[in-house]
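Trainee: Could you look at this predicted model? Sequence included:
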Amino acid sequence: MIGKVPKPGKSFGGCIEYNVLKKDAAVLYADGVRIDKVAHTIDDFNMQRKMNPSLGQAVGHIALSWSPNDKGKLDDEKMVEIAKEYLQKMKIQDTQVLMVRHKDKEHPHLHIVYNRVNNQGKTITDKFQHYNNLKFSKQLTLKYGMYMAKGKEQVNRPQLKGIDKLKYELHDTIKAAIKKVNNITELKKELAKQGIDTYFKFRSGTSEIQGISFGKGKYKFKGSEIDRSLSYSKITQAIQQNVQQRESEQVQHKQFVSDLKAAVQSQTSAFPQRQSTGGKSLLEVLLTPEYIEPMPYIYDTDERKKKRKKAKSDL
């Protein structure tokens, strides 16, 4: 399950009309609002928001999506059950809620509209929502035995928007840069070329790096918030492994060249000179990628039969 949490909005009318009037939309659950008419639903939300008129962005909107692999496990009742538990964990309680299921995509998904002005007129905070959303979405996915994709490979990136889109762009760019560099300083320089800022968190009173964050434009995220593999310790570990792998490959290549050179030197006198080497040594020719030893063309069995059959027919 994945939760998408856009910024709070100002218009209940626009949000509710988008969700309820969409083709094949189905209202699965409502608390504190009438659902006999769209106009009544909007009026009920707006009536409660007047209890806290200073809160301009009172419209809460969250989309919960599941993998197409979970279709067989999800009916309307189960989706509402999971959504209610999600709201409880997110501390979105004691307020008006509307849950609407859409069927315009291959994957099951549910839209939640809620009033950030609760039933007592107090504001429901939106602080740390993105972090909590990731945390609780994963918890509920595991609890209900839903499909858990490995990493970010199967995410439909063209469908992403806003902060989610930016996080995946940062993820892909940072992952690619890690493969090129030899240390964390080089990583910072490489990312700077692509407009990404790198920030380090140091242990109090020391120069020891304890954490890492990345920023682009006005947004800044901890590495682990983008992906668990992008914490400072995981990044430094990945860089070290890449460096060791490159060094190992270089050693293997040098050994290969050395062994080939020794073999060529020992066989030079017996090796027939079939073609001009253009002034290059035999070793240089063998190490040229384009070098291909000429091979006689051999007809396969079927082709030889066809040739004989044709020859007989021409007689």
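Mentor: Yes, it's here.
Trainee: use CA for all of it now, contacts and neighbours both
Mentor: Will do.
Trainee: how close does Lys261 get to Ile124?
Mentor: Here the criterion is Cα to Cα, to the nearest Å. By it, Lys261 lies 74 Å from Ile124.
Trainee: And for Asn242, the neighbour number?
Mentor: Asn242 is flanked by 17 other residues according to other Cα atoms under 10 Å.
Trainee: In three-state terms, label it for me.
Mentor: helix (DSSP: H, G, I helix; E, B strand; the rest coil).
Trainee: Over to Lys201?
Mentor: strand.
Trainee: Quick one: neighbours of Phe200, just the number.
Mentor: 14.
Trainee: Return the distance of stretch 197-215 from the chain's centre.
Mentor: Centroid separation for stretch 197-215 versus its chain: 24 Å, with Cα atoms, centre = their mean, to the nearest Å.
Trainee: repeat for stretch 17-34
Mentor: 30 Å.
Trainee: repeat for stretch 119-126
Mentor: How far stretch 119-126 lies from its chain's middle: 33 Å, per Cα atoms, centre = their mean.
Trainee: Show me which residues of that stretch are buried.
Mentor: By 16 or more other Cα atoms under 10 Å, the buried positions in stretch 119-126 come out as Asn119, Thr123, Ile124.
Trainee: is it true that the last one touches Arg116?
Mentor: Yes: in this structure, Ile124 sits in contact with Arg116. The criterion is Cα atoms under 8 Å, and the distance is 4.9 Å.
Trainee: Take this one as well and set it beside the first:
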Amino acid sequence: MIGKGHSISRTGASIAYGWNQEKEAEVVLKEYLAGDTPVEITEEFKIIQSQNQRCTNNTLSFIVSPTVEDGKNMSRKDLGEIAQKFLQEMKLTNHQVIAFVHRDKQHTHIHIYANRISLTGEVYKDNFIGKRSQLAADNVAKELGLTRVREVQRERLQELNGIRQEIRKIHEKVLGSRPKSLNAYIRLMQDHKVKMIPIINKSHQLQGFRFEFKGVNLKASEVHRNMSGNRLIAEILQNRSWSRSIEAPKSLQILDKTVQLSASLTTKIGKELIKGVIKRALDTGIGM
């Protein structure tokens, strides 16, 4: 089971989407609410939200998705129990909540909308809400004996094994030409129809990369662990004549932009560069 979450400002439009009858929407949970339409529910949210006018993203939106196999035979009651336990894990039991199931696709999933302002006026802290949603869904799956997120990810990667192998072969071919810069690597990958996408965090720092090929989008480490951003950057740096240095860069040129590296990525690159220096020293010694 997978959980996703973020804060939103468009309460009414989001609840209306959740209640969309074209998606065979069905209410599976409703807490501290009396309304029977999206407009009525939104107005009830606004009454509580008026206690804190400074909070603009004042609604929390979650999607909780059991696997296709787990979800296809679940009843309204089963899905309501998942929603309730998820909210308990997220510590949102003192908040207005409405949850809908959508069955318009093969993959049954639950949309949950919670008022970010509690019944007593406190603002729910939304830092790392995406990660916390994943953990909450995983804990619920474990408690209910459902397929957990790691198993879902493993199944997905297994299904995409052919694509992953193709990307890796192209990557190895491109590295074999010893590109001297990340830009050169990106252009060579693009020549083979593989698009490389930088992952930039909220601080506008580079964290890693994703690869897009034949309509499939994967993190570099999902393609293969040897393709993680720190290993890739270190290997390209070592193709340069001055790369015997073990000092990791603080920024990189990616196409037409200079991008700062996150502290964690810089540290990892530094470790890879040290490994490279040690390996060259050992190889040189063996060859003597």
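Mentor: Alright, I've got the coordinates. Because the structure is a prediction, the values reported are computed rather than measured.
Trainee: Going along the chain, name the strands of the stretch 1-150 of the second structure.
Mentor: 2-8, 26-31, 59-65, 97-102, 109-115 (DSSP state E, counting those that start in this stretch).
Trainee: Tabulate those strands (CSV), appending mean neighbour count.
Mentor: Output for the strands of the stretch 1-150 of the second structure, formatted as CSV (neighbours: other Cα atoms under 10 Å):
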stretch, mean neighbour count
strand 2-8, 20
strand 26-31, 18
strand 59-65, 22
strand 97-102, 24
strand 109-115, 25
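Trainee: Which one, of those strands, ends up nearest to Lys131 of the second structure?
Mentor: Distance to Lys131 of the second structure, taken as Cα to Cα, is lowest for strand 2-8 among these, at 7.9 Å.
Trainee: which secondary structure elements does that closest one contact?
Mentor: strand 59-65, helix 129-144 (3 or more Cα pairs under 8 Å, 6 or more residues apart in numbering; DSSP states H and E).
Trainee: Next, the mean deviation of the longest one compared to the first structure.
Mentor: So the one you mean is helix 129-144 of the second structure. Here the mean offset of helix 129-144 of the second structure against the first structure after fitting is 2.0 Å, by mean Cα distance after the TM-score superposition for the first structure.
Trainee: Can you mark which positions in that helix are buried?
Mentor: For helix 129-144 of the second structure, the neighbour count (16+ other Cα under 10 Å) marks Ile129, Gly130, Arg132, Ser133, Gln134, Leu135, Ala136, Ala137, Asp138, Asn139, Val140, Ala141 as buried.
Trainee: what helices or strands is it leaning on?
Mentor: Using 3+ Cα pairs under 8 Å, 6+ apart: helix 129-144 of the second structure touches strand 2-8, helix 76-89.
Trainee: Which one of the ones you listed lies nearest to Asp283 of the second structure?
Mentor: Nearest of these (Cα to Cα): strand 2-8, 45.6 Å.
Trainee: and the closest one with helix 129-144, angle?
Mentor: Here strand 2-8 of the second structure runs at an angle of 140 degrees relative to helix 129-144 (axes from the mean of the first three to the mean of the last three Cα atoms, to 10 degrees).
Trainee: Let me know the closest of the buried residues of helix 129-144 of the second structure to Thr37 of the second structure.
Mentor: Out of these, the member with the shortest distance to Thr37 of the second structure (by Cα to Cα) is Ser133, at 26.6 Å.
Trainee: ok now do the closest one, which residues does it touch?
Mentor: Gly3, Lys4, Gly5, Phe62, Met90 (Cα atoms under 8 Å, 6 or more residues apart in numbering).
Trainee: mind listing what the residue nearest to the third one when sequence neighbours are not counted touches?
Mentor: Taking Cα to Cα, 6 or more residues apart in numbering as the measure, Gly5 of the second structure lies nearest to Phe62, with 4.3 Å between them; neighbours along the chain are not counted. With contacts defined as Cα under 8 Å, 6+ apart, Phe62 of the second structure is in contact with Gly3, Lys4, Gly5, His6, His111, Ile112, Tyr113, Ser133.
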